[in-house]
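S.K.: Quick one, fold the following:
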Amino acid sequence: MSIHTDKIAKKVTLTTIAKMKGVEPITMVTAYDALFAKLFDGNVDMILVGDSLNMSFLGKEDTLSATMNQMIYHTQAVCNGATLPLIVLDMPFGSYTNREDAVRNATRAYQETNAQAVKIEGGKERANIVKALTDNSIAVLGHIGLMPQFLRSDGGYKIRGKDKTDIDSLIEDARALESAGAFAIVVEGVKSEAGKAITDAVNIPTIGIGAGIDTDGQVLVWSDMFGFFEDFKPKFVKQYSKGAEIIRENLDRYTTEVKEKKFPSKEFTY
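M.R.: Okay, here's the model as predicted:
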């Protein structure tokens, strides 16, 4: 039985997400402002205010220099635009290196935004931090597999789950996060068989990004999926629109009409 129709009619909560495991795939996209959040409102189950904004909108090479101030500002904007999805603030690099910092920064995120959860990268080595947050009534979305905040220490983006040993390690990570109280886990950049094994091993939902079809849901960065970000396209990204191409074509129409004094015509003049 489907939990909701194609158009989401009521507020998605942590309980909603928990009940969707094995019943209905979870849809999740990133958003960074009120304009796009409003477009996504009622059409997706979850919105992640991702630190990917550092690359998509600031033009940085990675996510590592994103700050709490940035994440709070953009989450406030997203919360102003969307009322129905469950909104998650992505905790930036350096904001949860220990339990005290994690609780302080995540508490600030809750106090200054309407986000319903925060996202933390890391497996069993971060389980104590996840538990510190959940013990303080802060909901946590875990993140394992390929982790952008580990880019430098890992020596680049590396696909995980290529052998049984690594799959077993990822399952240990997922179970540790579940035991620590995470309500769901993002699984990124793993072989499809690893995505399935992780999903089968835990009782909380998994949300895949480059993790195959057998996770409990999917997430994509909106500027990737709509073809606005052109620096590179990961293998797992399906472009549902040629956004950059559409903008350029219509911008060319605008500049041509201005140069030829065809705009504004009488229709657009007081």
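S.K.: only C-alpha atoms for contact and neighbour calcs from this point on.
M.R.: Fine.
S.K.: which stretches of the stretch 101-250 of the chain form strands?
M.R.: According to DSSP state E, counting those that start in this stretch, the stretch 101-250 of the chain carries its strands in the segments 117-121, 140-145, 184-188, 206-209, 217-220.
S.K.: Which one of those strands lies nearest to residue 162?
M.R.: Nearest of the strands of the stretch 101-250 of the chain to residue 162, taken as Cα to Cα: strand 140-145 at 11.2 Å.
S.K.: And for that closest one, what's in contact with it?
M.R.: 88, 117-123, 130, 133-134, 159-161, 170, 173-174, 177, 181-190 (Cα atoms under 8 Å, 6 or more residues apart in numbering).
S.K.: In PyMOL, how would I select the buried members of those?
M.R.: Of the contacts of strand 140-145, the buried ones go into a single PyMOL selection, burial set by 16 or more other Cα atoms under 10 Å:
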select buried, resi 88+117+118+119+120+121+122+123+130+133+134+160+161+170+173+174+177+181+182+183+184+185+186+187+188+189+190
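S.K.: I'd like the structure of this one too, to check against the first:
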Amino acid sequence: MTKSITAWQKAKQEGRKLAMITAYDHAMARLAEQAGLDALLIGDSLGMMMAGEKDTLPVSLEQMEYHTRIVARAVSRPLVMADLPFGAFEESPQQAFAASARLLKAGADIVKLEGGAVMAETVAFLSARAIPVCAHIGLTPQHVRQFGGFKRQGKTQEAADKLFDDALALQAAGARMLLMEAIPADLATRITQALDIPTIGIGAGNGTTAQVLVLHDVLGLNPDKAPSFAKPYLNGAELLTQALTAYATETRAGTFPA
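M.R.: So this is what the prediction gives:
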């Protein structure tokens, strides 16, 4: 079962690819499991996708806990990963443990935190206390205001070398997985080959163990804001608009209910 972190480790060793999608509610989580997804990420992207925020920073731990609970309740097979939101883990390893414990109790199998080698101490603290951690480097959305926007990372040799060193430090600290976002494909592949732990890519080429995309981007529900690396597999916005329009038209015409 891909719900097991050891199963992900085995997939990395065998060179098998895995598929992950974000999920924020019970109904979509059930559909994702039925479709055979290997993992569901309750991302703090829910602030943008579900609440219309301009970035992920306003998302609270309470929101993450709530959405983790309703997603985890819907599935039994996929790995359930939950984001530690901005402000819930950076202050100290002890703060990170308290927040992580709440997400695991809500149903997460593993938590994800953003940051490079600077977070190695926190990762080690959590790992020593039964908290599985996925580290997140590259474009880290919680740093978007510091970056000056959602910008691709690791483009210079110096920046690429730093991300490579970050990856090694986080693995050494006990991270069980590594997510890389919006970095050059060759860099993501090189990091994947250097690590023993599974890697997850988003906008980082196809050399990683797994891929993750935002559900709304895959379903074409956010066509005007989807990142360039996302691929819509459905024109969901148009299809849903047509359905809602048809319902409204029939209701006003008195043909529904018949």
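S.K.: counterpart of residue 252 of structure 1 in structure 2?
M.R.: Here residue 252 of structure 1 is matched to residue 245 in structure 2, going by TM-score structural alignment.
S.K.: Is it correct that its match falls within a helix?
M.R.: Yes. Assessed by DSSP: H, G, I helix; E, B strand; the rest coil, residue 245 of structure 2 belongs to a helix.
S.K.: how about the residue nearest the centre of structure 1, what does it touch?
M.R.: Structure 1 has residue 48 as the residue nearest its centroid, 3.7 Å off, counting by Cα atoms, centre = their mean. Listed by Cα under 8 Å, 6+ apart, the contact partners of residue 48 of structure 1 are 28-31, 87-90.
S.K.: quick one, helices of structure 1?
M.R.: 14-20, 34-40, 53-56, 68-81, 99-112, 127-135, 151-154, 164-180, 192-201, 222-225, 243-259 (DSSP state H).
S.K.: With distance to residue 138 of structure 1 as extra columns, can I get the contacts of residue 48 of structure 1 in TSV?
M.R.: Shown next, in TSV, are those (distance: Cα to Cα, whole Å):
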residue	distance to residue 138 of structure 1
28	20
29	21
30	20
31	21
87	13
88	11
89	11
90	13
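S.K.: what would the strands of the stretch 101-250 of structure 1 look like in TSV with distance to residue 59 of structure 1?
M.R.: Formatted as TSV, the strands of the stretch 101-250 of structure 1 follow (distance: least, Cα to Cα, whole Å):
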stretch	distance to residue 59 of structure 1
strand 117-121	22
strand 140-145	23
strand 184-188	22
strand 206-209	22
strand 217-220	18
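S.K.: among these, which is nearest residue 73 of structure 1?
M.R.: Using Cα to Cα, the strands of the stretch 101-250 of structure 1 put strand 117-121 closest to residue 73 of structure 1, at 14.4 Å.
S.K.: any residues touching that closest one, and which ones?
M.R.: Here strand 117-121 of structure 1 has contacts from 87-91, 106, 130, 138-144, 147, 149, using Cα under 8 Å, 6+ apart.
S.K.: Tell me how far residue 54 of structure 1 lies from residue 153 of structure 1.
M.R.: Distance, residue 54 of structure 1 to residue 153 of structure 1, using Cα to Cα, to the nearest Å: 19 Å.
S.K.: So if I had to pick from these two, which one is more boxed in?
M.R.: residue 54 (19 against 7; other Cα atoms under 10 Å).
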